[in-house]
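Undergrad: compute the structure for the input listed below.
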Amino acid sequence: MTDPRVAAWKSLELQPDRSLTELFSGDPDRVGKLATRWEIGEGAGILFDWSKTHLTDFLLADFEALADAAGFTEMRRRLFAGEVVNPTENRAAEHSALRGVGKDSSVEEAAALRERMKLLVEAIHEGALGEVKHLIHIGIGGSALGPALVVDALGRDFSLVDVHVVSNVDGVALEDAFAACDPATTLIAVASKTFTTIETMINAQSALKWLGENGVDDPSGRVIALTASPEKAVEWGVDETRILPFSESVGGRYSIWSSIGFPVAIAVGWEDFEAMLAGAAAMDVHFRDTDARANLPLRAAFADLLYARVKGAETRAVFAYDERLRLLPSYLQQLEMESNGKSVTAGGDLVEGPTAPITWGGVGTDAQHAVFQLLHQGTHLVPVEFVASIAPGDVLDPAHHRILLMNCFAQGAALMAGRESGDPARTYPGDRPSATILADDFDAGTLGALIAFYEHRTFAGAVLMGINPFDQFGVELGKEIANRIERGGESFDASTEALLAAAGLS
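TA: Alright, predicted model coming up:
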């Protein structure tokens, strides 16, 4: 019997190509069908406009058939039920339970851990650990990218504590944080699921040394541990009253909702942290309860696969036309490429076709004067995503934000329409796809909803491709070889041996 997924992919590949201008002229209700305003609550909302992609009614129907064939509804049920969706590690993926949407027992456990974190955050703000002006948050991957994005987005106008996120083992990064902080009023947060991550732990040791060398009598007493391995943190010397655990069923790149979000709560306060969780929970409910093309993360995943799998686009570009979201492309790189950058299915078979595209991007309007030349006139097909806010993030002359938004919308229009010219160098081919996410504003709730949208979109794409988005064995081999180099006594390829000798490491 033919796998129904194969038939669905074949039907998608056989759909005729039509230009974006033809699609708009042939369907006067195209915007109404593919641009959806989603309400978060209390008058806040986000417009998700996928009308400038090549999705059609026929393609959407084929993708819905693919979702049925891939068992999307059942996989989504298992995700929210706290059942195993990560078969290679025999784990659930319960990040939504941290927001209050999931298996009852997991939601209750998450609420208890959240209350523990709330008490510590409020105690710190009230002076229980002395005067605290600075926090150096040390982690890597999801333990750093999520906190860095949210603190940078929400902590610009008002910050209770000055937070510095350090992930790179390059000592220059840690020295920069030291230079900005007073040791006498600085806490150190060490974020590691296992509390053994080598880059994180060596940075943490150096931070303790810095505190001790600068007059802090009890450096270990200034450490907060954020981990799924509390016993390891105790062994390392952290008092258990300053350990904030989270569940093993929460992956690093999905962990901002757990105690890994501690620097967010410290920086902007508990109320904003909870608002972020509430916004994400609203998106959880939408994703859980909405079917087919009306499901916004699923619809976005349809478009992602149309370009990556059917049209052969190897990259996807995300441009935040909002300085508050300047770190969003970096955050999405890990979320999307570590989750879906796989070459085998969840069952261990080779994937037939491309999986995750390379995610990249930047900030508008800077990017217009750097990379948009390639997007408009280059030879690569690059689906573009614009993220913007109706409300400005500044209090300057409104002309700033008006020009910013006009440029954002103009880029999407230009990518689609193109322009012919008698001069080939001034010809724009057009028919280049884009999507636009336009929020009313990027407050805590909206940011939480946006991040959850990207999480569920990534999961939906994985299900459609039949892969497991929750393991990441690809990050381990290089680390293993680095450990072997550290131990010594082994030979490597001639190039690596020469590099080690040149650096004095052999």
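
Undergrad: going forward, measure contacts and count neighbours with C-alpha atoms only.
TA: Noted.

Undergrad: now do stretch 323-339: distance to the chain's middle.
TA: In terms of C-alpha atoms, centre = their mean, to the nearest Å, the centre of stretch 323-339 is found 5 Å from the chain centre.

Undergrad: before we go on, could you also do this sequence so I can check it against the first one:
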Amino acid sequence: MPLLKINPTETLSWQKLQQHFYDIQFVKMQQLFCENKNRANEFHIQWNDFLVDFSKNRINATTIDLLVELANEVNLKVGIDALVNGAFINETENRKVLHTNLRKLSTTENAEVHDALNKMQHFTQNVINGTLKGSTGLAFTDVINIGIGGSDLGPKLVTEALENYKNHLNIHYISNIDNDSIQTLKNKLNPETTLIIIVSKSFTTLETISNANIFKDWLLQNNLKTQHHLVAVSSNIPEAVAYGVESVNIFPMWDYVGGRYSLWSAVGLSTALAIGFNQFKQLLDGANEMDNHFTNTPFKHNIPVILALISIWYNNFFCFETEAVIPYVDKLKMLPAYLQQVVMESNGKNVDRNGDTVNYETGNIIWGEVGTNSQHAFFQLFHQGTKIIPTDFIGFVNAFTPSDLHDLLMANFFAQTEALMNGKEGNYHTNDSNDKNAVYKDFKGNRPSNTILINKLTPKTLGSLLALYEHKTFVQGYIWNIYSFDQFGVEYGKVLANNIKAELNNQDIKNHDCSTTFLLNHYLKNKK
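TA: Here you go, the predicted model:
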């Protein structure tokens, strides 16, 4: 079957969904549970260490049937096969999209990936065991990863999430061009025992190279041979060599892997240094298992597909524009920020794959915070606000360090999904209430959520979780008929930033709109 490029709103299944929405939009979830005592059993998927309960949603069996019909009508399976088999689905940049190949550990079909993994393994082992040393003969104690976007968010998330598995190396991440923060870090570290990883596909990224220059100068000011302290992850080998990185210390990046999907590659070198290569392989293995589930499982039992379809249901029919992700473990505090790039950089598009302006909503707004912190912040809006925010709750059955405190954490986890669904009726409905504030204590409920319950946070389950959201994002973009793997909006901002930087250096502001000109002149006038 062909790779279709059709406006989803023009499909027969979309029209059926629209009519179904009119029939079901005011139905209460409480009523659905009362009518079907077996609802939780019918609306969940259990896979490996994952239990995904999507019963607390404004859906019934017909909703799922029609959403799956939509996926079939646009040939989603063909799209999935094209993704994993290396078709040039990133047509605007004429590229394959093969981040799934980065986590295939049991095959040699992609020699360059396996060569890179072997090189990573050798390098990380030598740094961790102290064989590879700095220029004064001291073993490394600290690693600085300098990158931005996908060269920072993914590795930083995974390194923090798997802190319980870390070794003696201290990993630091620098992305923003904030010299105050950089100076604070430099004051804490010994340059003789610091390894610096510069991550940039082009090796010309403004923020990354600007930050790298500061740390390179820091090494030189301490009379160190920079080639013993600098490592690069880049596809521009000549530029990295010219910068002073020895070719043996340059790890590859490939055009068929977008930045936000690159933590599985050598971009994850800092993570592999933090937790050891064997644990890094477990991360890849977990992602690969989710890839196989996504590729081979019928849609009704396919976790990424079902979550994507429910998201489309809310975004395009209920017009709920945002989604929250609430992980109930501190070590996943960066997950919402990471997913903001994966989802919003991928699907923040207003032109379809035919070059036509879309006439429907794309790209959800993703946000969140860890529980229980979030309960004492924005959950008031979740429960009683005028906005409906579908929410993914992510929790773990077993803590890394078991304690009664974990039961308290998870009690909150379960209580919030129950409260959002059931609500609480205030006493003002009864005639004998003397509570003048009863009306303010009323919770209507009927607020949707997904519960993702995982046995334990390990490298393998984390790999599966992140791959789940990657594939969910792909399914949404494919059904919306948009290109999810380019990011021209981001690139244009880089061009403008380079131009403005040159103007600031020359103190000569060129042609801008009156507001930007006013702001730039104010900046120059008051800059010391």
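
Undergrad: could I get the TM-score for this pair?
TA: After superposition, the two chains reach a TM-score (TM-score structural alignment, normalised by the length of structure 1) of 0.95; 496 aligned residues with a C-alpha RMSD of 1.8 Å.

Undergrad: how close does G412 of structure 1 get to A92 of structure 1?
TA: As judged by C-alpha to C-alpha, to the nearest Å, G412 of structure 1 and A92 of structure 1 stand 39 Å apart.

Undergrad: wait, I meant E497 of structure 1
TA: On the measure of C-alpha to C-alpha, E497 of structure 1 and A92 of structure 1 end up 41 Å apart.

Undergrad: repeat for R419 of structure 1
TA: Applying C-alpha to C-alpha to R419 of structure 1 and A92 of structure 1 gives a distance of 50 Å.

Undergrad: show me what contacts the most centrally placed residue in structure 2?
TA: Centroid-nearest residue in structure 2, with C-alpha atoms, centre = their mean: L339, separated by 2.7 Å. Going by C-alpha atoms under 8 Å, 6 or more residues apart in numbering, L339 of structure 2 touches I366, Y469.

Undergrad: who's in contact with the residue located most distally from the centre of structure 1?
TA: Distance to the chain centre peaks in structure 1 at G422, reaching 43.3 Å (criterion: C-alpha atoms, centre = their mean). The contact partners of G422 of structure 1, taken as C-alpha under 8 Å, 6+ apart, number zero.

Undergrad: where along structure 2 do the strands fall?
TA: Secondary structure of structure 2 (DSSP state E): strands at 44-47, 50-53, 142-146, 170-174, 194-199, 230-233, 250-251, 322-327, 365-367, 391-398, 449-456.

Undergrad: now those strands as TSV including mean neighbour count?
TA: Shown next, in TSV, are the strands of structure 2 (neighbours: other C-alpha atoms under 10 Å):
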stretch	mean neighbour count
strand 44-47	17
strand 50-53	19
strand 142-146	23
strand 170-174	18
strand 194-199	26
strand 230-233	26
strand 250-251	22
strand 322-327	22
strand 365-367	18
strand 391-398	20
strand 449-456	20
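
Undergrad: now distance to T131 of structure 2 too, for those, in CSV please.
TA: CSV is the format used below for the strands of structure 2 (distance: least, C-alpha to C-alpha, whole Å):
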stretch, distance to T131 of structure 2
strand 44-47, 41
strand 50-53, 40
strand 142-146, 15
strand 170-174, 17
strand 194-199, 13
strand 230-233, 16
strand 250-251, 18
strand 322-327, 38
strand 365-367, 43
strand 391-398, 37
strand 449-456, 34
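
Undergrad: so which of these gets nearest S374 of structure 2?
TA: strand 322-327 (7.7 Å; C-alpha to C-alpha).

Undergrad: next, find the distance separating the residue farthest from the centre of structure 1 from Y428 of structure 1.
TA: 11 Å.

Undergrad: residue in structure 2 matching T379 of structure 1?
TA: Structural alignment (TM-score structural alignment) places T379 of structure 1 against T386 in structure 2.

Undergrad: likewise for D62 of structure 1?
TA: Match for D62 of structure 1 (TM-score structural alignment): L66.

Undergrad: what about D176 of structure 1, how many residues nearby?
TA: For D176 of structure 1, the count of nearby residues is 12 (other C-alpha atoms under 10 Å).

Undergrad: now do Q411 of structure 1
TA: 19.

Undergrad: how about A81 of structure 1, what's its match in structure 2?
TA: Correspondence of A81 of structure 1 to structure 2, assessed by TM-score structural alignment: N85.

Undergrad: what's near enough to touch its match?
TA: Taking C-alpha under 8 Å, 6+ apart as the test, what N85 of structure 2 contacts is L98.

Undergrad: buried ones in stretch 516-528 of structure 2?
TA: L520 (16 or more other C-alpha atoms under 10 Å).

Undergrad: equivalent analysis for stretch 308-327 of structure 2, please.
TA: Applying 16+ other C-alpha under 10 Å to stretch 308-327 of structure 2 flags 308-317, 320-327 as buried.

Undergrad: where in structure 1 does it fall?
TA: The aligned range for stretch 308-327 of structure 2 is 301-320, by TM-score structural alignment.
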